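Visitor: heads up, no residue letters with this:
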């Protein structure tokens, strides 16, 4: 069997470890051949790929980014997009199946193509941790560690200047990064999309912190909305899947907090630094295990499936069940953290 591997969507620590796990297990155990599509679905629709053999992947586990490149290309768009064109490309090059490594947009596209008769296995990838059916996705732990380190550093400068600092992290409409990094760093409030609060409540938390002689440090997820907002802040247009490009909510909140409290307030957006660098040991292991399980699923012809983490075990579920809707922070997890606010 000849399998094409792609990494699509936002880059993520651990992608190379997945590729390594797929190629080493598939080559050694099953005698499969592999190619890597360049820049995600773009490489699929353009028929652009490179060979992937054991010598290409042997030492990739600790390498950040992706050796294949990535993009947010929609495989249904463009003159070479759509299932029939992709089938022709695969037949021309003798590619029997695709292992698609990506987040919600990538796996949704994989599900649709699978339903059109293309042999696909998915691997969930997102620092946002918002894929259903998997307890954690690789890259999330690394992103949380980066955000936690940033919050620790920001607290020292906040205390030095008696400032309030609000730190914006990624996550789209899921608040997992904000929740975990905020709890780990002792943030004075954690603002997530799943739980809108009023500007007055945020100001009250800031004043509580100031009144006991400290400096407020808040963490906000990019998809957070105030109670008085109709939708998440977005001023950057849409991505290729017609989803709003979020970001900038910290800049909206900071001057309003300062106006209400009189506390000098600054906004910091961590942005793409959360995606960069080498993966944590945990993410390297999880990514490798998912890669091994994905090639096992391909060997067993479990098309239309994706591998996931359930507890400490890797399981295989349908792409359909994994892409029905994003996985949100449950209410009880928010209230665990909220007990520590102010």
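Guide: Cool, got the structure. Note that this is a predicted model, so its numbers are computed, not measured.

Visitor: Could you use CA atoms for every contact and neighbour count after this?
Guide: Noted.

Visitor: residues in contact with the residue nearest the centre of the chain?
Guide: Centroid-nearest residue in the chain: residue 126, 2.2 Å away (criterion: Cα atoms, centre = their mean). Contact analysis of residue 126 by Cα atoms under 8 Å, 6 or more residues apart in numbering lists 10, 12, 102, 103, 137, 138, 139, 140.

Visitor: Help me confirm that residue 122 is found in a strand?
Guide: Yes: counting by DSSP: H, G, I helix; E, B strand; the rest coil, residue 122 is part of a strand.

Visitor: ok, the residue lying closest to residue 145 once chain neighbours are set aside - contacts?
Guide: Leaving aside its chain neighbours, residue 145 sits nearest to residue 181 (7.1 Å; criterion: Cα to Cα, 6 or more residues apart in numbering). Going by Cα under 8 Å, 6+ apart, residue 181 touches 144, 145, 147, 148, 151.

Visitor: The first one: neighbouring residues, count only.
Guide: The criterion is other Cα atoms under 10 Å. On that basis, residue 144 has 23 neighbouring residues.

Visitor: same question, the one 5 residues further on
Guide: Using other Cα under 10 Å, residue 149 has 14 neighbouring residues.

Visitor: go on, the one 4 residues further on?
Guide: Counted with other Cα under 10 Å, the burial measure for residue 153 works out to 12 neighbours.

Visitor: Helix, strand, or coil at it?
Guide: Relying on three-state DSSP, one would call residue 153 helix.

Visitor: quick one: which helix or strand includes residue 298?
Guide: helix 281-299 (DSSP states H and E).

Visitor: what comes up buried for that helix?
Guide: Buried residues in helix 281-299, counted by 16 or more other Cα atoms under 10 Å: 283-298.

Visitor: this is the other structure I want to compare:
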């Protein structure tokens, strides 16, 4: 059997560890051949490949990014996209395709599998942790570690200068990174997209913190918005992608806090620091297990499925089910951490 592998969407730590595990087990235990498709869905769309064997993946376990490259190509937007992919898979003698990605990449895999019969197996990756069907997505743990480390460092400068520090983290429409890093880093306010915030309440928490002779840290997800308002954006949809890039709420929030409380406020936008660099030990463990189970699904002919973490077990769920909705922060969980606000 010859198996294709691709990584699509935005990069995240642990992608290479998945590819490594897929190739190692597939070659050593099943005698499979592998081909790497370059730059996400662009690879099968254009037939662009690189050799993928055990020497190619050696030493990649701790390596960030993706040795296969990635892109946000959407083959279903192409008039003849499905035909081109099918023709290229046939030409390259590829019998199955392992797709590693987030909601967009796996949403495409679900449609190709369910509507067009292409033999796809999926692996969930996104630092946002917003894929339903799995307890954790690849890359999330590393992003939380990076954000928590930054918050730890910012506490000392906040206290030294008696100022408010606002930390903007990624997450899109889900506040998982904000909740986890904010709680772990001892933030005094955590704001998430799922719960529109009252700016007067935020300023009251900030003022309360100063009364206790401490300088507050405010963690805000980049998709958070004030009550009754729209997301604060510094990037509008581009003509090329049509996608909105969220960023700007941290700077806006710092300005509002300074104006309303009279306290100096500064913003740190962590941005791509959260998705770059070497994966955490947990993400290496998770990526490796995902890869091992993904190649098992190929062996079993169990296509149209995504490997997922449930507790400590790796299970298989329909890709379409896992991408049908965004997994957001439970209001009860957010309420639980509210005792630390202010």
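Guide: Okay, I see it. All of these numbers come straight from a predicted model, not from anything done at the bench.

Visitor: nearest to residue 58 of the first structure, of the buried residues of helix 281-299 of the first structure?
Guide: Closest approach to residue 58 of the first structure among these (Cα to Cα): residue 288, at 11.9 Å.

Visitor: what's near enough to touch that closest one?
Guide: 17, 18, 19, 20, 21, 22, 61 are the contacts of residue 288 of the first structure under Cα under 8 Å, 6+ apart.

Visitor: in the stretch 51-200 of the second structure, which spans are strands?
Guide: Under the criterion DSSP state E, counting those that start in this stretch, the stretch 51-200 of the second structure contains strands at 96-101, 120-124, 164-169, 189-191.

Visitor: how far is the third one from where the chain is centred?
Guide: Averaging C-alpha coordinates over strand 164-169 of the second structure and over its chain gives two centres that are 20 Å apart (Cα atoms, centre = their mean, to the nearest Å).

Visitor: mean deviation of it from the first structure?
Guide: Between strand 164-169 of the second structure and the aligned residues of the first structure, the post-superposition mean distance stands at 0.5 Å (mean Cα distance after the TM-score superposition for the first structure).

Visitor: Flag every buried residue along that strand.
Guide: 164, 165, 166, 167, 168, 169.

Visitor: Other residues contacting that strand?
Guide: Contacts for strand 164-169 of the second structure (Cα under 8 Å, 6+ apart): 147, 151, 154, 158, 177-178, 206, 215-222, 249-251, 253-254, 263-271.

Visitor: what's the answer for the shortest one, then?
Guide: Here strand 189-191 of the second structure makes contact (Cα under 8 Å, 6+ apart) with 175, 178-179, 182, 197, 202, 205, 216-221, 224, 340-342.

Visitor: count of neighbours near the spatially closest residue to residue 119 of the first structure that is not a sequence neighbour?
Guide: For residue 119 of the first structure, ignoring the flanking residues on the chain, the nearest one in space by Cα to Cα, 6+ apart is residue 97 at 4.7 Å. As a burial measure, residue 97 of the first structure scores 21 neighbours (other Cα under 10 Å).

Visitor: got it, and the one 3 residues further on?
Guide: The local packing of residue 100 of the first structure (other Cα under 10 Å) involves 26 other residues.

Visitor: list the contacts for it?
Guide: 5, 6, 7, 8, 106, 107, 110, 120, 121, 122, 123.

Visitor: what's the closest of those to residue 277 of the first structure?
Guide: For those, the nearest to residue 277 of the first structure is residue 7 (16.8 Å; Cα to Cα).

Visitor: For the closest one, give its distance to residue 164 of the first structure.
Guide: Counting by Cα to Cα, to the nearest Å, the gap from residue 7 of the first structure to residue 164 of the first structure is 39 Å.

Visitor: Per the alignment, residue 99 of the first structure pairs with which residue of the second structure?
Guide: Taking TM-score structural alignment, residue 99 of the first structure has residue 98 as its aligned residue in the second structure.

Visitor: Repeat that for residue 341 of the first structure.
Guide: Residue 341 of the first structure maps onto residue 341 in the second structure, by TM-score structural alignment.

Visitor: so that match touches residue 205, yeah?
Guide: Yes: look at residue 341 of the second structure against residue 205 with Cα atoms under 8 Å: they come within range, at 6.5 Å.

Visitor: what do those two both touch?
Guide: What both residue 341 of the second structure and residue 205 touch, as defined by Cα under 8 Å, 6+ apart, is the set 188, 189.

Visitor: Show the contacting residues for the closest residue to residue 243 of the second structure other than its chain neighbours.
Guide: Leaving aside its sequence neighbours, residue 243 of the second structure sits nearest to residue 237 (Cα to Cα, 6+ apart; 4.8 Å). Going by Cα under 8 Å, 6+ apart, residue 237 of the second structure touches 243, 244, 245.

Visitor: how far away is the last one from residue 237 of the second structure?
Guide: Right, residue 245 of the second structure. 7 Å.

Visitor: Check the second one too.
Guide: Shown here: residue 244 of the second structure relative to residue 237 of the second structure, a distance of 4 Å by Cα to Cα.

Visitor: can you check residue 160 of the second structure too?
Guide: Remark: distance between residue 160 of the second structure and residue 237 of the second structure (Cα to Cα) = 39 Å.

Visitor: right, and residue 235 of the second structure touches residue 242 too?
Guide: No: contact criterion Cα under 8 Å: residue 235 of the second structure and residue 242 do not qualify, at 11.2 Å.
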